[in-house]
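1. mind folding the following:
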Amino acid sequence: MLVKTKGFGEIDLNEDKIITFDNGIMGFEDYKKYTILYNIENESEKGNTISWLQSIEEPALALPVINPLLVKEDYNPTVNDDVLKPLGELTDDNLLVLLSITVPSDLEKMTANLKAPFIINSDSKKACQIIVENQDYEVKYPIYETIKKLKEKKGE
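-> Okay, the predicted model is just below:
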């Protein structure tokens, strides 16, 4: 299936790479189908730091996302289990958690949203965005220094 994207041009995507958000994501409730894209040119042996949650239905909608453990090693959100039931059985092997990041023109002000992660079941390809119950998790958690250190470690 050919999918148009703003940042990656037209890509050939296997149907099994499509992730469905039954309720959409916050601010974009009308768009339900997404995939995760990586910038292969920047790929290293340890993988990419930032990837993209790309809408299949809207080429211009691509959100930069990151593994929360890369920016906050002790990230452990408290979630109401009922919210996750529609995703199917979640295990350590099929659970993928991603945080949206904001990249302003001043990169030093880059932040991750610890409060509203994306939860994905990689087996069922079902996903949702939730609001975690942890009061100490910020919507705009600064990550510039952490990303800089990760890139230095990888030699970028």
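2. C-alpha only now, for contacts and for neighbours.
-> Will do.
3. which SS class is residue 69?
-> helix (DSSP: H, G, I helix; E, B strand; the rest coil).
4. can you tell me the helix or strand for the residue nearest to it when sequence neighbours are not counted?
-> Nearest residue to residue 69, sequence neighbours excluded (Cα to Cα, 6 or more residues apart in numbering): residue 75, at 6.1 Å. Under DSSP states H and E, no helix or strand contains residue 75.
5. another sequence for comparison is provided below:
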Amino acid sequence: MHLELGKGVVFLDTQKIQTKYFGETTIDKHELFTFASGLPGFAEETSFVILDLPGNQLFHVLQSVNTPDLAFVITNPHQFYPNYSFELEDHVAQQIDIEQEADTAVAVIVTLKEPFEKSTLNLKAPLILNTRSRLGKQHILQDDTWFVKAPVTTPEMSETEGD
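-> Reported below is the predicted structural model:
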């Protein structure tokens, strides 16, 4: 039997990591996000991956690659606050190499509580992700438009629940 190594085989650049919610899992190194300054309160944590929550399309996990117990539930804020927007200063865009808006994704950290309706979103400090360069930054907004503990259940959601 003759084998041609590499022919028809895709070698992924993978790494096994320990996670807070899923135990050991294998990640694709190309899916990593680098936060050069870390996150506020976690300056030494610079390498993260976004993991899906099985059976849940609203929420994901931002998992530290180096510290298994450091993970945050995150979500797209527009799913709860469709009008969520802010101005991103040029120096922040430069820090994570944003050249065009199409390369940018925004997520916010969720604080989960029981019952779920008491959970909150940190709209004051969004995660800005460059999906092209894989650089990220948690940016603390300077204006008072958005709150650190915005309710997950918005008035608009409450109105549609009765329909």
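6. let me see the TM-score of these two.
-> The TM-score (TM-score structural alignment, normalised by the length of structure 1) is 0.85; 145 aligned residues with a Cα RMSD of 1.9 Å.
7. counterpart of the residue nearest to residue 69 of structure 1 in structure 2?
-> Counting by TM-score structural alignment, residue 75 of structure 1 corresponds to residue 84 in structure 2.
8. wait, that match touches residue 78, no?
-> Yes: checked against Cα atoms under 8 Å, the pair residue 84 of structure 2 and residue 78 is within contact range at 6.0 Å.
9. which residue ranges form the strands in structure 1?
-> Assigned by DSSP state E, structure 1 shows strands spanning 2-5, 9-12, 19-21, 33-37, 50-55, 62-66, 95-102, 111-112, 118-121, 126-129, 141-142.
10. list the contacts of the corresponding residue of structure 2 for residue 35 of structure 1.
-> Under the alignment (TM-score structural alignment), residue 35 of structure 1 maps onto residue 49 of structure 2. Contacts for residue 49 of structure 2 (Cα atoms under 8 Å, 6 or more residues apart in numbering) come out as 27, 31-33, 62-65.
11. for those residues, which ones persist in structure 1?
-> With both residues aligned by TM-score structural alignment, their matches' Cα atoms under 8 Å, the contacts of the contacts of residue 49 of structure 2 that structure 1 also has are 31-33, 62-65.
12. of those, closest to residue 157 of structure 2?
-> Residue 157 of structure 2 lies nearest to residue 62 out of these, by Cα to Cα, at 25.1 Å.
13. and that closest one, what does it touch?
-> Applying Cα under 8 Å, 6+ apart, we find residue 62 of structure 2 in contact with 48-51, 71-74.
14. looking for the alignment partner of it in structure 1.
-> Aligned partner of residue 62 of structure 2 by TM-score structural alignment: residue 53.
15. over to residue 33 of structure 2?
-> By TM-score structural alignment, residue 33 of structure 2 lines up with residue 19 in structure 1.
16. also residue 139 of structure 2?
-> Residue 139 of structure 2 maps onto residue 130 in structure 1, by TM-score structural alignment.
17. for its match, what are its contacts?
-> 83, 116-119.
18. mind putting those into CSV with neighbour count?
-> Shown next, in CSV, are these (neighbours: other Cα atoms under 10 Å):
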residue, neighbour count
83, 12
116, 22
117, 23
118, 21
119, 20
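19. for those, which one is nearest residue 2 of structure 1?
-> Once Cα to Cα is applied, the member of those that ends up nearest residue 2 of structure 1 is residue 118, at 24.6 Å.
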